[in-house]
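> This is a predicted model, with the sequence first.
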Amino acid sequence: MSYEIEKIIQQHDIILFDAICVLCNGWAKFLIRYDRQSKFKFASIQSPLGEAILKYYGMSTADYSTMLVVYNGQRYVDSSTFLKVMQQLKFPFSLSNIGYLVPSIIRDFLYRRVALNRYQLFGTTSSCLLPSQENRSHFLEHAIHEA
């Protein structure tokens, strides 16, 4: 399936997540609950669409070690992904902006330690987070097909 990635990233704020990672699935479920306007759209890195977005940004599709967030067409990786998403949520989550006071070299080091060891620390799942009637507005594939 061919996607017009440039058009997609201009139209949507996107979170690419590792669908087999328990921590990543938990993060996605948290955002589905608290991103009530469905501002961010999810795509799995294991999906053809997720892989196409990774390739567009010149990122590996084989060795995935960071969540990717596309916000207003800008790419964010490492600790900035978490902070960028949290600052878009309502209070009290927006208070996480205080994290920007920590130098990015320290934030990113800590983020990468967790990311590189996420399977050992949190495990993997054999069932992917799938769009349901209630949450499909949060998924990029659905948003593209609805447009």
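Looks like it arrived, so ask away.
> okay, CA-based contacts and neighbour counts for the rest of this
Noted.
> mind checking how far residue 101 is from residue 83?
Residue 101 sits 11 Å away from residue 83 when distances are taken as C-alpha to C-alpha, to the nearest Å.
> give the contact list for residue 60.
If you count contacts by C-alpha atoms under 8 Å, 6 or more residues apart in numbering, residue 60 has them with residue 54.
> Tell me how many other residues crowd residue 50.
Residues near residue 50, counting by other C-alpha atoms under 10 Å, number 24.
> residues making contact with the helix or strand containing it?
Using DSSP states H and E, the element containing residue 50 is helix 48-56. Residues from elsewhere that reach helix 48-56 (C-alpha under 8 Å, 6+ apart): 1, 3, 5, 16, 43-45, 60-61, 141.
> So which of the residues you listed belong to helices?
5, 141 (DSSP state H).
> Can you give me the buried ones in stretch 92-102?
Neighbour counts over stretch 92-102 (16 or more other C-alpha atoms under 10 Å) mark residue 96 as buried.
> let's bring in a second model and compare:
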Amino acid sequence: MQKITEQTAVVIFDGACNLCDGAVSVITRHDPHKEFELVALQSIQGQALLSQYQLTDVAMDSVVLIKQQHSYLRSDAVIEIAKRLHGWPRLLRHAALLPKGLRNAIYNLIAKHRYRLFGQKAICQLPKK
């Protein structure tokens, strides 16, 4: 497993979730400088990072971003990821204008129903670089 450095940005995502898989595709397409390492939470590396940052209990329904030795969850992670992307996904950074409670309430509602709304894969596929 790669050590998290000041320059590393790691996105930990639910590899079985079709919505998350779509988000990973968006990140991959709009990250021309390859700033993000993408890791499925079901992977050994994902579980080790969640344990290292004491996120094992809170990360199952959240995308996680680890950068500069700090972890971001839910809408904070989405906003921080969007800041580094190019193209239309960069617009998601403007969600920071909304109160955090409202942002996370919307995020949690979608996360709670993501399998029913978007489906689920039987096998977690790691993103192609």
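Nice, I can see it. Computed from a prediction, not measured in an experiment: that's the story for all the values here.
> Any idea what the TM-score comes out to?
In this superposition the chains share a TM-score of 0.88, using TM-score structural alignment, normalised by the length of the second structure; 129 aligned residues with a C-alpha RMSD of 2.0 Å.
> follow-up on the earlier one: what range does the helix holding residue 50 of the first structure cover in the second structure?
Aligned using TM-score structural alignment, helix 48-56 of the first structure spans residues 44-52 in the second structure.
> about what we covered before: filter the contacts of helix 48-56 of the first structure down to the ones in strands?
Residues from these lying in strands, with DSSP state E as the criterion: 16, 43-44.
> secondary structure class for the counterpart of residue 71 of the second structure in the first structure?
Per TM-score structural alignment, the equivalent position to residue 71 of the second structure in the first structure is residue 75. For residue 75 of the first structure, the assignment made with DSSP: H, G, I helix; E, B strand; the rest coil gives strand.
> okay but residue 75 of the first structure is in contact with residue 68, surely?
Yes - between residue 75 of the first structure and residue 68 there is a contact under C-alpha atoms under 8 Å: 7.0 Å.
> Among these two, which residue is more densely surrounded?
residue 68 (25 against 15).
> how much space between that one and residue 132 of the first structure?
23 Å.
> ok, residue 66 of the second structure - how many residues close by?
24.
> can you confirm it is in a strand?
Yes - assignment of residue 66 of the second structure by three-state DSSP places it within a strand.
> Setting aside sequence neighbours, what's the nearest residue to it?
residue 10 (5.1 Å; C-alpha to C-alpha, 6 or more residues apart in numbering).
> which residue lines up with the one you found in the first structure?
When the first structure is aligned by TM-score structural alignment, residue 10 of the second structure is paired with residue 14.
> Please identify the next secondary structure element, helix or strand, after the helix or strand containing its match.
Here residue 14 of the first structure, judged by DSSP H and E, is contained in strand 13-17. Using DSSP H and E, the helix or strand that follows strand 13-17 of the first structure in sequence is helix 22-34.
> So which residue is smack in the middle of the second structure?
Per C-alpha atoms, centre = their mean, the C-alpha nearest to the average position across the second structure is that of residue 63, at 3.4 Å.
> tell me the contacts of that one?
11-14, 73-74, 77-78.
> For the nearest residue to it once chain neighbours are set aside, list the residues it contacts.
The shortest distance from residue 63 of the second structure to any non-neighbouring residue, by C-alpha to C-alpha, 6+ apart, is to residue 13 (5.0 Å). With contact taken as C-alpha under 8 Å, 6+ apart, residue 13 of the second structure is in contact with 20, 38-41, 62-64.
> ok, these in the first structure, which still hold?
Compared against the first structure with both residues aligned by TM-score structural alignment, their matches' C-alpha atoms under 8 Å, the contacts of residue 13 of the second structure retain 20, 38-41, 63-64.
> Name only those of these that count as buried.
For those, a burial check counting by 16+ other C-alpha under 10 Å picks out 20, 38-41, 63-64.
> Looking at the residues you listed, which one is closest to residue 85 of the second structure?
Of all these, residue 38 has the smallest distance to residue 85 of the second structure: 13.9 Å, by C-alpha to C-alpha.
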